[in-house]
Structures are given as structure tokens and as C-alpha cells.
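Chemist: what follows is a predicted protein model with its sequence.
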Amino acid sequence: EIIDLDVDFEKEFHFIEFVKSVQPDVIGFTIVTPCFNSAVILANKIKEIYNPFIIFGGPHTSAVPEEVIKEKSVNGVIIGEGERTIVEFMRHFKRGVTVPVAGMIIKSGNRFLRCRKRDFIEDLNGLPFPARSLLRHPERYSPPDALQTPVATILTSRGCPYRCTFCQAPGIWGRKIRRRSVENVIAEIKFLNKKYNIREIHIADDDFTHSKEWTLNFLNMVKSEFLGTRFYFMNGLRIDNVDREILENLKRAGFINVGFGIESGSQRILNKVKKGLKIEEIKKKFRMAKKLGFKTWAFFILGLPGETPSTLKETIALSLSLDPDFAKFFYLVPYPGTDVYEEFLTKRYLQTRDFSRYGLYTEPVYELPLLSKSEIEKALILAYLRFYLRPSKILRILFRIRTLTELRLNYRAILFLLRKVIRRG
């Protein structure tokens, strides 16, 4: 059974009561960094009731497995992709044998038993589609930026070959791109349309357009099969991996939005974090996307290594120069397992290792030599105010609102900005 604590239970107490009544032999937690502390608290409470075998997996666990396994309530950890690891472990467990399998560490008394590293899954077509039938309330999955509900999320590939120092993804999926076939992805979308009446697909790939040939084949299939379905790239696209041909085919296939992770307006900072982008290329590709009629998004990170008040100004200036339809600004989050985390830890920039504070919308958890935490916070507010509180931008957004859903999304965005400003006071 799959339990989603954000969706299935109003309060933690209800989840604990559910576990108490069912008492499964094995409980697995998928952990992202901001949820680690709360997951440990829940695991401790469960252990006070009875003694199941508790396994932690997910991005945070994969980044620091040796730390996670030390938690008293955690019996085992899964590192990296878990589909085959958990199946293999459960085969042994059902026979009464508790041993670590490849990709896993288990606790035995005061000892930690570790098996070899598990190879990445090469044949992604061999994996079944996600068991969405096990979700208790699939109708409740509606991300804040969804325009058509119900919504489903898919992955067409795993892996990212780039070396951005702030990103956790390569540590989980590896640096080699592994792709599902176009036919396999199309089959899943058809299944979602038919089974769940899904009309909006959020693609969660780290580098969707890495293979131009695959991308064009996929878009040709979408154009002929799914013109009524809205597609959205959750992580945006690598701007250096799109060209006019890809953008034109995205347009023909019915895509109306494209977003790009720009991160910084300073070439020095982009180089330092190994983003692999040039400012001039960014400007050129944005002009191209806008000329083709796309609604454009840009994503920026403030407080990157080497950041100064001057480079923050460069980032804000680039956001205004590019003038996408929408921009999002985030503080850097130094996630465990990234080069940035190791650098900040070594140089003692981190102010806390309370991982509940490592969220995208919480305050910075570090200070830089030339930039205080307060300056980073002020820069984020200034970036939003300067980008959105321009008469031309306000009018453009208002004139583009066509539905109640779009009105709701813009209302949420205004509330988010106001909360940021009021919190800074």
C-alpha cells in the first residue's frame, strides 16, 4: 500500500493510528532532504508501538546513507534506484532471511552490513508503469501550476551528464542518460488518458531534450496522438540543448510553455557552478522562443558560491533583459550529496544542519564571505518586486488571463510574494 502523508491524512496522529491498526512487517519512507527530520520522528513513534523493519530511501538517503542508517529507528537504507533492490530484499524477507542486497545497507545489532553498489537500470522499458492504482486519492494530485486537472507526472529518462555543483540528481540517477523508448512513453500517456482521464502531463526529466532525434520522434507522436493534452516540463529544459527545429516542433505538438534554468546573470558564477552556459547563448535562445510565440519561464538561484552584491545585481538585470513571461527566484539550497554542500561544510558557511530548514521556500541556511544571509533574503524580494511590479508586466499578465484557473495561479503568486515581503518586514 502507498501512503502519501501530504494527501491521505489530515494529521500525523491519523497516520500513526493507521499504522497501529495495520501493523505491516516492512515500512518504507521515500526521503527528500526537508522531510528527513519529520520522517525520523514518525519512524521513532512507530517503533514505540511495535517493531517493523523500517527502510529509508530516496534522494536524501542516497546522498548520505551512512548518516541515515545510524538513526535508531532505521533498519535499512536503499541507495539510488530502488525498484529492483526492494523486490529482491522482500523475496529474502518473506522467507525469514534479513540480508542486505545490492544497493542496500542494513543494521544488525551494532553492525552495518553493506552489499555491493547496484548497477543502474539500463532497460527502463522493462519497468512497469508506476502503480498509480495504489494511490488512495489520485484525484487530489493537482500541482499549484496545473491548468487542466487531473494531472500525472512521468519520467521519460533518468540520468544527467552535466556537473552543476548544486544539483543532487547525478548522485541518484547517474551521469549517463538512460531513455525509455518513444513507444513506451506514448503507451503510458495513452494508458493515463484512458484509465484516469489525464489531460495534463508533467514531465520530470532532468534533461528531456538531450537527444535531438528522440525528442523529435516523441514530438511527432504527440502531434498525431495527444493534441488535447497539455504538457509541462517540471524542471524546465537545458537551454543549450534546444534549437529552432526543436522549438518549432514543440510548438507544432501543442506545447505552449517553455522554461529554462538560467541560475545566474553572472558568467563568472555560471562558470564556478559548472552550469555550462554562456550568457549570449541564453539571450539568443530566449529571443528565439519568444519570437515563436511561447510563453516563457526563467528560473534563477540566488546565493550561489562566489556570489557578491554585484553578481546578484547582474542576475536581476538579466531577468529584466530576458523579460520572460514568468520568472522564479530561489535561494540556493546546499543539498547533501552536492559539491556545494561539501564546500559549504568544509568552509563552515553552513549555519545549521537542521534539514527541515533545507526547503526551496525557507530562508537561506548559510552565509557567504561577501554576502550575508540577510542580503540574500533582501535580494530575492528585490528580484521579485523589480520583475513583477512593472506596469508593462502587470498589464501583460492581466491581459493573458483567460480562465479561472489562470486567475487562481496568479492570485497564489501574489500571495507568495506578499508573504515574502511581510516576513522580511
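Modeler: Perfect, I can see it now. Computed from a predicted model, the values in this text were never measured in an experiment.
Chemist: make it CA atoms for all contacts and neighbour counts henceforth
Modeler: Will do.
Chemist: which strands and helices sit next to the one helix or strand L382 maps to?
Modeler: Following DSSP states H and E, the helix or strand that holds L382 is helix 373-388. With contacts taken as 3 or more Cα pairs under 8 Å, 6 or more residues apart in numbering; DSSP states H and E, helix 373-388 sits against strand 295-302, helix 309-322, strand 326-331, helix 404-424.
Chemist: quick check: buried residues in the helix or strand just after it?
Modeler: Using DSSP H and E, the helix or strand that follows helix 373-388 in sequence is helix 391-400. For helix 391-400, the neighbour count (16 or more other Cα atoms under 10 Å) marks K393 as buried.
Chemist: other residues contacting helix 391-400?
Modeler: Residues outside helix 391-400 that contact it (Cα atoms under 8 Å, 6 or more residues apart in numbering): 325, 387-388.
Chemist: would you list those in a markdown table and tack on neighbour count?
Modeler: Formatted as a markdown table, the contacts of helix 391-400 follow (neighbours: other Cα atoms under 10 Å):
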| residue | neighbour count |
| --- | --- |
| D325 | 19 |
| F387 | 21 |
| Y388 | 19 |
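Chemist: got JSON lines for the residues you listed, with distance to I201 too?
Modeler: Shown next, in JSON lines, are those (distance: Cα to Cα, whole Å):
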{"residue": "D325", "distance to I201": "21"}
{"residue": "F387", "distance to I201": "28"}
{"residue": "Y388", "distance to I201": "28"}
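Chemist: any idea how many residues pack against A383?
Modeler: 23 (other Cα atoms under 10 Å).
Chemist: now for the residue lying closest to it once chain neighbours are set aside, how many residues are close by?
Modeler: Closest residue to A383 in three dimensions, ignoring its sequence neighbours and counting by Cα to Cα, 6 or more residues apart in numbering: I316, at 5.6 Å. Around I316 sit 23 other residues, with neighbours defined as other Cα under 10 Å.
Chemist: got the helices and strands packed on helix 373-388 as JSON lines, with distance to L247 columns?
Modeler: As requested, these are arranged in JSON lines below (distance: least, Cα to Cα, whole Å):
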{"stretch": "strand 295-302", "distance to L247": "12"}
{"stretch": "helix 309-322", "distance to L247": "17"}
{"stretch": "strand 326-331", "distance to L247": "18"}
{"stretch": "helix 404-424", "distance to L247": "24"}
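Chemist: tell me which of the ones you listed sits nearest to N44.
Modeler: Nearest to N44 among those is strand 326-331 (31.3 Å), distances taken as Cα to Cα.
Chemist: check which helices and strands that closest one sits against.
Modeler: strand 295-302, helix 373-388.
Chemist: now that strand against helix 391-400, angle please.
Modeler: Using axes from the mean of the first three to the mean of the last three Cα atoms, to 10 degrees, the inter-axis angle of strand 326-331 relative to helix 391-400 is 120 degrees.
Chemist: included below, for side-by-side comparison, is a second structure:
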Amino acid sequence: DIRQAFPRALLVLGGEHGTGFPEFSLQQAPLDLVILGEGEEIVVDLLDRVDRGDPWEDIPGVAFRRNEGSVQVNPRRSRIREIDAIPWPAWDLFDIDQYNEVNQPHGASQGKFMPMLATRGCPFSCTFCTSPHMWTTRWVPRNPQSVVDEMEHYHRQYGTTDFQFEDLTAIVRKDWIRDFCDEIVARGLEITFQLPSGTRSEGIDYEVARKLKAAGCHEFAFAPESGDPRVLQAIKKKVHLPTMFESARSALRAGINVGCFFIIGFPEDDYRSVLRTYRAIVRCAWIGFTNVNLNAYSPQPNTESFQELQRQGVIRDLDDDYLMSLFTFQDFGAKKKSYNPRFGDWELSFLVVFGVVLFYSVYFVRKPRRLAQLVAELFGRSSSNKSTKMAKSFLKDAFTLMKNKLKRA
């Protein structure tokens, strides 16, 4: 227990879940305060006041427990406008080699990797996403030169050769991504980079895809979430599936791997919409998408969808049943928690597994050599695409589970 180990320390929580559930977080954990939204300016202000012995309870963007036990949530602080002025992460305080030794990047394994952010926020308001509450709908890009400066520094300092951009929506403007790619090429940086969290398809045509490939882009993902236009409208997902498929063809033609994200079990889903999602998944596999992330719907903290389920009485308490669903929705083998009146928990679990099996059946039947390539890469450190990386992770987890069971036997 951190509080027992450091009884006089100031315990601070930040991030998506703290921002989504500040009152609940303070009630359930021995925290002193929660930082809401972007934390860089808030935490500096907080620590300056602590050092001076000044009160910090009036800082915008914090929530804390009053002396009598009630929780006070202060108004939010404005978004940081000059994000290029934020110092780079102090990775020198971490054992970078140890992180790389574990070899679990978000995307495919292409060498010594480093997480990066080139932009902040997302201009869209999907009902299931925490971004509007965490970041607002303001998308802010960094100066492309500053981003490449940071990449070049890590390349020289740590020997980083692969950069995993964890941006919510990195490619919004074509001019920005063109400038970014041109800057990498102009400096002659011999690196790879990936966008494993998903990005927009509207900004990618064949010209942009060629620039991305020339700059070192190895893989990115699109996140259509559903193959049903009715569901897409209900969840406010501004995606045009024909445009996405055309952008994917352009990227694949340029030599970039493309992945896709789908979700089954939205409250608006029914069997017809699931079949349409399956049809989109099959089309992705047939076109040549290299991986699929198919997850069960999970009502994340304080999203529009979560609030609607609370209003309907579907979510009554933040109990263990709800909290565990936040962890198991991405776990391939775990039973899912269904928030859809048409699907039970086990039925939803089956629908997710069936969709994954459907994708990879088409993917490998379409080009059987892909299966041979996957098997050949299973025991090496590098992965040509995220499917291979996911297969390695699955085998590693299965081996660890089996070893632990044998120890207990």
C-alpha cells in the first residue's frame, strides 16, 4: 500500500479515469487530490505551492477531499495552447533498455522503440470515447520540426529506431503530415514509426501514403468501430466506410501495413448491425488489412454513452461488475460484460471471438503464405505486423499461465 509506505507523501492521481471519476477515485483510494485533464501546468503549480507552503485548494483543474470528508471538484483549467513549450519526457529517469527487453510495444515490433505524441486531443465527439471529457474537442498539433527534433534526440541518445505514436488522431490535416514526413526525409533519419492507436482515413490518399512510407511509416490503423451506418450515426462516429477502404488500398499499395478497430455490443447494436460489422471485417481482411482489434463495448467513465446508461438505470453502481468490465473488454479469452439488452454476456463473448476468427480465416485463406510468415516470426524479436506481435503476446501469456498452474499443482 503506497499510503502505508509513504504516510506523509502527497498522493496525486491523473489521467482518463481520474478525470472521469474524480469523486469515486477520492472515495475509494487514500489520495490527496486528482488532477483533471492535462496535468503538466497543474502539477507544476501544485508543487510550487507545496514547496512554498502555500494553499493549493483553489487551483483550477483539481479535485480533493475536504476535511469533513466531502469532495470538492474545482472548475477545469483551460487547455494548454503552446504544447511545443512543454518539455520532453525525462526518459533518462527510466530504464529504457529494460522496457525494450520486455518487447511489448503497442504496434508491431520493429526494433528499439519509444512512445511519442505529435498531437493532442481529437476534434470529434464519439459517444463511447473519453476524449471529449478528458481533452475537449480541440485538436492541437505540435510543430513538425519539434517532433522530429525529439525523435532525433532519442535516436542518438538511446539508439531508438522505432517510434510508436500514441496520438488519439494524428492525421487530421494533410499539410501537417506532409511537412512531418518531409522533415524526416530531409534529415536522413533511418527510423520507422507507427500509429497503432488509429487515425483518420480522410487525410490519406496515395500521395500522402507514399510520403509516409518514404519517411519510415511501417503500420497504422483505422478505427471504423462498426460496419453499420445506423450505429455509426448513433455513436457519432464520423467515418465514411468507402473512403476508409480506398485510403487503406492506397496505404497498402505504398507498402504500409494497415490495421482496423471494431467494437461489438454497443447499446444500439442488433443482430443485423453485427452482421454488417462482420461484412466490413471480411472486406478488411480481403483487401489486405494486416490485423483486427475487435473488442466488446465498454462504457468508459463519464462518456456520453456511460451517462445515457446511467440515466436508463443500466449502470446503477460503480461496483466490481462494472469496474472489471473496464479491464476485460480487450481480453480475448475473458467473458465480456454486455450492456446491450439483445446480447447476454456469453453471447457477446462469442460474437467477439467469432469476428476475430472470421477476419483471420479470410486473411490467411486469401494468402496462405501469411500463415507461414507468422509461424516463422513467432520466436524472433521483430514482428512484421501487429498480428504477429499479438500472437506472440498470446503465446507468452498462455505459457506464463501454464507455468503458474504447474507451480501451484
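Modeler: Yep, it's here. The structure presented is a predicted model; accordingly, all values stated were derived computationally and were not measured.
Chemist: quick TM-score on the pair, please.
Modeler: Here the superposed chains carry a TM-score of 0.84, computed using TM-score structural alignment, normalised by the length of structure 2; 376 aligned residues with a Cα RMSD of 2.6 Å.
Chemist: ok so, going back, counterpart of the residue nearest to A383 of structure 1 over in structure 2?
Modeler: When structure 2 is aligned by TM-score structural alignment, I316 of structure 1 is paired with Y278.
Chemist: E343 of structure 1 now?
Modeler: Match for E343 of structure 1 (TM-score structural alignment): E308.
Chemist: check the fit of the helix or strand hosting its match onto structure 1 and give the mean distance.
Modeler: E308 of structure 2 is located in helix 304-312, with elements delineated by DSSP H and E. Here the mean offset of helix 304-312 of structure 2 against structure 1 after fitting is 1.6 Å, by mean Cα distance after the TM-score superposition for structure 1.
Chemist: got a list of contacts for that helix?
Modeler: Contacts of helix 304-312 of structure 2 (Cα under 8 Å, 6+ apart): 127-129, 299-300, 315-316.
Chemist: only the buried residues of it, if you could.
Modeler: In helix 304-312 of structure 2, counting by 16+ other Cα under 10 Å, buried: 304-309.
Chemist: the helix or strand immediately after that helix in the chain vs strand 291-296, what angle?
Modeler: Following helix 304-312 of structure 2 in sequence order, the next helix or strand is helix 320-328 (DSSP H and E). Angle between the axes of helix 320-328 of structure 2 and strand 291-296 is 180 degrees (criterion: the same axes, to 10 degrees).
Chemist: burial measure for S125 of structure 2, as a count.
Modeler: Count around S125 of structure 2 with other Cα under 10 Å applied: 19.
Chemist: element containing the residue mapped onto it from structure 1?
Modeler: Taking TM-score structural alignment, S125 of structure 2 has R163 as its aligned residue in structure 1. Assessed by DSSP H and E, R163 of structure 1 sits outside every helix and strand.
Chemist: can you check Y361 of structure 1 too?
Modeler: Short version, using DSSP H and E: Y361 of structure 1 is in no helix or strand.
Chemist: residues in contact with the nearest residue to A118 of structure 2 once chain neighbours are set aside?
Modeler: By the measure of Cα to Cα, 6+ apart, the closest residue to A118 of structure 2 outside its immediate chain neighbours is R142, 5.6 Å from it. Counting by Cα under 8 Å, 6+ apart, R142 of structure 2 touches 83-84, 118-119.
Chemist: again, only this time at 6 Å
Modeler: Neighbour list for R142 of structure 2: 84, 118-119 [criterion: Cα atoms under 6 Å, 6 or more residues apart in numbering].
Chemist: where in structure 2 does the helix holding L382 of structure 1 fall?
Modeler: Against structure 2, helix 373-388 of structure 1 falls on residues 345-360 (TM-score structural alignment).
Chemist: how far does the matching stretch sit from its chain's centre?
Modeler: Offset of stretch 345-360 of structure 2 from its chain centre (Cα atoms, centre = their mean, to the nearest Å): 21 Å.
Chemist: and the contacts of that stretch?
Modeler: So stretch 345-360 of structure 2 is contacted by 281-282, 285, 335-338 (Cα under 6 Å, 6+ apart).
Chemist: before we move on, the earlier item: alignment lookup: the residue nearest to A118 of structure 2 to structure 1.
Modeler: Aligned partner of R142 of structure 2 by TM-score structural alignment: R180.
Chemist: go on, Q164 of structure 2?
Modeler: Using TM-score structural alignment as the criterion, the counterpart of Q164 of structure 2 in structure 1 is H202.
Chemist: next one: G61 of structure 2
Modeler: Using TM-score structural alignment, G61 of structure 2 sits opposite G103 in structure 1.
Chemist: show me the contacts for that match.
Modeler: Applying Cα under 6 Å, 6+ apart, the residues contacting G103 of structure 1 are 78-79, 117-118.
Chemist: quick one: it and A169 of structure 1, what's the gap?
Modeler: Distance, G103 of structure 1 to A169 of structure 1, by Cα to Cα, to the nearest Å: 17 Å.
Chemist: ok, L250 of structure 1 next?
Modeler: L250 of structure 1 is 25 Å from A169 of structure 1, by Cα to Cα.
Chemist: ditto for E200 of structure 1
Modeler: Taking Cα to Cα, one finds E200 of structure 1 at 24 Å from A169 of structure 1.
Chemist: cool, W214 of structure 1 as well?
Modeler: For W214 of structure 1, the distance to A169 of structure 1 - Cα to Cα - is 21 Å.
Chemist: these two: which is more packed in?
Modeler: Between W214 of structure 1 and A169, counted using other Cα under 10 Å, A169 has the larger neighbour count: 21 against 15.
Chemist: quick one: the helices in the stretch 151-300 of structure 2?
Modeler: For the stretch 151-300 of structure 2, helices defined by DSSP state H, counting those that start in this stretch occupy the ranges 174-187, 206-215, 229-234, 241-254, 271-287.
Chemist: let's have the ones you listed in CSV, adding distance to G198 of structure 2.
Modeler: Shown next, in CSV, are the helices of the stretch 151-300 of structure 2 (distance: least, Cα to Cα, whole Å):
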stretch, distance to G198 of structure 2
helix 174-187, 15
helix 206-215, 15
helix 229-234, 16
helix 241-254, 12
helix 271-287, 15
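Chemist: out of those, the one nearest L195 of structure 2 is which?
Modeler: The nearest among the helices of the stretch 151-300 of structure 2, by Cα to Cα, is helix 206-215 at 11.0 Å.
Chemist: how big's the offset between the closest one and structure 1?
Modeler: Helix 206-215 of structure 2 sits 1.9 Å off on average (mean Cα distance after the TM-score superposition for structure 1).
Chemist: for that helix, enumerate the helices and strands it packs against.
Modeler: helix 174-187, helix 241-254 (3 or more Cα pairs under 6 Å, 6 or more residues apart in numbering; DSSP states H and E).
Chemist: and for Q98 of structure 2, the neighbour number?
Modeler: The burial count for Q98 of structure 2: 9, using other Cα under 10 Å.
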